[in-house]
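> sequence unknown, structure follows:
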């Protein structure tokens, strides 16, 4: 077998691999010899089938296997001996397409190599860890929000008109072309105006109604409505208003705490404080991570595989186009060509991604099965009732597994690097933290 370099331009590599006919024949013979003791064929005892007959019967199929094994072996030896790693799946192409048995096999191997990553003096990086305390005002604000969400409703005075946010208790019957339809009627139904829980256009027509009134509400079911017999059709709902109630926030007391499953108000406050400080901690970590990535980006410079940069630039351009065109949910649109800003951001992401991967590899950082299981479970909760299907999908989809594993690995590497940098703490207010988060989101460089 011969391996000859044909291209070495930056990170681009090309090799011509020649597998001789003699090598292939030897591999086929080895495979036939290994299989011969177990082969049974009419007219011959088990293990006594002549080699010539085995070659006629199985030789063509085994020749294909021998070719693939020889080429794979040549590639693996090349990467072991050279120490190079391909940025993407190498391209392997047979160059003598008119090959016939007895000929050598000639193959072209091309790929982009991953660059050598320079060492970084992590100890020279200084970072600031922002600290935000959950003060009493923040806890009280959160309590007020809980009380509002746990609001009760009490009857308005006689003759009062319903306002947006009020609860209207009513009986109703829906009809299409004068005929009542299944599922279109209810009694004593409590509807909060402005909750958007009914068909679009229904609730605004009830603003201003009074207890004891009857009102017809005319709406059109959406074209994409789940029930095909109703989709796109006009319906008239005859509503009898029984009560009009105004919202009353729940009291901030032990009863409120019990509604949220804790024994008293002080315990609820403690839980809120812990939750807020956890949220603040996640936000300050994101800021610290951005500062670390900025520092690393300034400290390292190396050649990047063009294919990785182009793939990342295409993904960025595509995602931003969808962000700007949220009404388009599929990918049936013209190709989005990346611009200079997309490529600049792609270069940063690829550079930092390769650097973090190198740091993680050298530090022998791994994502454990337990960590993967927790991450998959967290994502599965986003699909209530379909958790099992999601788990099975992930198990059968290596690409999906990598999408879940990659951010876990990156966060573990970032935490490892944090420990090697010089970090100082500074306490700031919640409002200042919010401003910094908004500035970071506005930069859109991560």
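Sure thing, it's come through. All values derive from a computational prediction rather than experimental measurement. Residues are numbered from 1 along each chain as shown.
> can we go C-alpha only for contacts and neighbour counts from here?
OK.
> Just confirm residue 112 is within a helix.
No - counting by DSSP: H, G, I helix; E, B strand; the rest coil, residue 112 is not found in a helix; it is strand.
> Touching, it and residue 305? I think so.
Yes - in this structure residue 112 lies within contact range of residue 305 using C-alpha atoms under 8 Å: 6.2 Å.
> Residue 46 - how many residues pack around it?
Residue 46 has 13 neighbours, counted by other C-alpha atoms under 10 Å.
> can you check residue 309 too?
Residue 309: 21 surrounding residues under other C-alpha under 10 Å.
> Run a quick check on it versus residue 346, I expect a contact.
Yes - with contact defined as C-alpha under 8 Å, residue 309 reaches residue 346; the gap is 5.6 Å.
> put this beside the first:
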């Protein structure tokens, strides 16, 4: 097998591999010989068919397989000898399109090799770590939020106009073309204005109504409404307002605490303090990780495979475009061209991704089966009632498994580096920590 280099430019590599007709013929003979013990033909005992007859009968059928195996073996030997690690699947093409049996097989191979990753002295890195204490004011604010969530409604003085956030108790009958439709009527229905629980435009028209008032609410059902017989149709709801009530936060006391499963108010405060401490720690961890990645990005530089950067930039541009155009669900749209900003971000992500992968490999950092199971379980909880379907989907989808494994692996590598780096702790307020998180989102 002859391998000739045709391109060596940066990380780009090109080679021409020639498999002579004799080498291909020997490969075919090898495969036929390996299969002969199991071959049985009329007039011959099993395993005793002459080689020449085997080749005449089955030679052409194993020719393609032998050719593919020969090229694969040559590529494997090439990578073993050169130490090249392709950034993506090599592009392999036959160059002699009019090949016929008896000719040499000539293929061109092109790929981008992964770069040599320089060693980084992690002990020389300085990383800022924010820490924030849970203050009494934050616990009180959390209590007030719980009280607002557990709010009650008190009847307003008769004659008061309903405001956004009020609860109106109503009777209503919905009609399309003057005819009442099934499921469009109710009595003594408590509706919180602004909750968005009714079709668009309904609740807004009840702002300002009074107890005892009758009102015709005109709306149009959405085109994608779940009841096909109503989708896109205009309707009128005859509404009678029976009561207008204003929201009143629940009192912050032991009774509120028991509603949330705590023994008393002090126990609830303790639970809230622990929850806030965990939230602060997670936020601080996110900022610390970003600070470390910034430090690594400045500390290391090496050539990047253009194809990886291009793929990452396209993905970033596509994702951001969909975030800016949430109404477009599919991918049937014009091609999204990456900007300079997208390309710059892609270079950073590829550089740091290759660096962390190299560190993880050298340090033999792995994600255990138990860690994967826990991560899958946490994600499955986001789909209540469909956990089993999610588990089955993940188990059958290697890409989904990789998407779960990748951040776990990255976090373990980050933890390893943080143990070696110099950490400078900085005491900050909750607001400062929040601003740091917001700055990351803007960046």
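Sure, I can see it. Just so you know, these numbers come straight off a predicted model, no measurement behind them.
> Can you calculate the TM-score here?
TM-score for the superposed chains, counting by TM-score structural alignment, normalised by the length of the second structure: 0.95, backed by 443 aligned residues with a C-alpha RMSD of 1.9 Å.
> shared neighbours of residue 112 and residue 305 of the first structure, which are they?
Common contact partners of residue 112 of the first structure and residue 305 (C-alpha atoms under 8 Å, 6 or more residues apart in numbering): 11, 87.
> re earlier: residues shared between the contacts of residue 309 and residue 346 of the first structure?
By C-alpha under 8 Å, 6+ apart, no residue touches both residue 309 of the first structure and residue 346.
> Quick check: the longest helix belonging to the second structure compared with the first structure, mean distance?
Ranked by residue count under DSSP state H, the longest helix found in the second structure is helix 265-299. Once fitted to the first structure, helix 265-299 of the second structure is off its aligned match by 1.3 Å on average (mean C-alpha distance after the TM-score superposition for the first structure).
> if we can go back for a sec, looking at residue 112 and residue 305 of the first structure, which is more packed in?
residue 112 (25 against 22).
> Please name the residues that touch the more buried one.
Residues near residue 112 of the first structure by C-alpha under 8 Å, 6+ apart: 11-13, 86-88, 90, 305, 307.
> For residue 211 of the first structure, state which of the residues you listed is nearest.
Residue 211 of the first structure lies nearest to residue 307 out of those, by C-alpha to C-alpha, at 68.3 Å.
> what's the counterpart of the closest one in the second structure?
Aligned counterpart of residue 307 of the first structure in the second structure: residue 307 (TM-score structural alignment).
> So its match versus residue 114 of the second structure, what's the distance?
11 Å (C-alpha to C-alpha, to the nearest Å).
> Run a quick neighbour tally on the closest residue to residue 428 of the second structure other than its chain neighbours.
Distance criterion C-alpha to C-alpha, 6 or more residues apart in numbering; nearest residue to residue 428 of the second structure, sequence neighbours excluded, is residue 132 at 5.2 Å. For residue 132 of the second structure, the count of nearby residues is 18 (other C-alpha under 10 Å).
> quick revisit: go ahead and report the secondary structure state at the match of residue 307 of the first structure.
helix.
> Who are the contact partners of it?
Applying C-alpha under 8 Å, 6+ apart to residue 307 of the second structure gives the contacts residue 112.
> That one and residue 11 of the second structure: what is the separation?
For residue 307 of the second structure, the distance to residue 11 of the second structure - C-alpha to C-alpha - is 10 Å.
> Please enumerate the helices of the first structure.
With DSSP H as the criterion, the first structure has helices at 21-35, 51-82, 136-149, 254-259, 265-299, 306-324, 340-362, 369-380, 387-396, 398-420, 430-443.
> Looking at the ones you listed, spot the one closest to residue 220 of the first structure.
Relative to residue 220 of the first structure, the nearest member of the helices of the first structure by C-alpha to C-alpha is helix 306-324, separated by 29.0 Å.
> Would you indicate which residues of the closest one are buried?
With burial defined by 16 or more other C-alpha atoms under 10 Å, the residues of helix 306-324 of the first structure counted as buried are 308-310, 312-318.
> With distance to residue 128 of the first structure added, can I get those residues in JSON lines?
JSON lines is the format used below for the buried residues of helix 306-324 of the first structure (distance: C-alpha to C-alpha, whole Å):
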{"residue": "308", "distance to residue 128 of the first structure": "32"}
{"residue": "309", "distance to residue 128 of the first structure": "31"}
{"residue": "310", "distance to residue 128 of the first structure": "34"}
{"residue": "312", "distance to residue 128 of the first structure": "30"}
{"residue": "313", "distance to residue 128 of the first structure": "31"}
{"residue": "314", "distance to residue 128 of the first structure": "34"}
{"residue": "315", "distance to residue 128 of the first structure": "32"}
{"residue": "316", "distance to residue 128 of the first structure": "29"}
{"residue": "317", "distance to residue 128 of the first structure": "32"}
{"residue": "318", "distance to residue 128 of the first structure": "34"}
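> Relative to residue 354 of the first structure, which of those is nearest.
Residue 354 of the first structure has its nearest neighbour among those in residue 308, at 10.3 Å by C-alpha to C-alpha.
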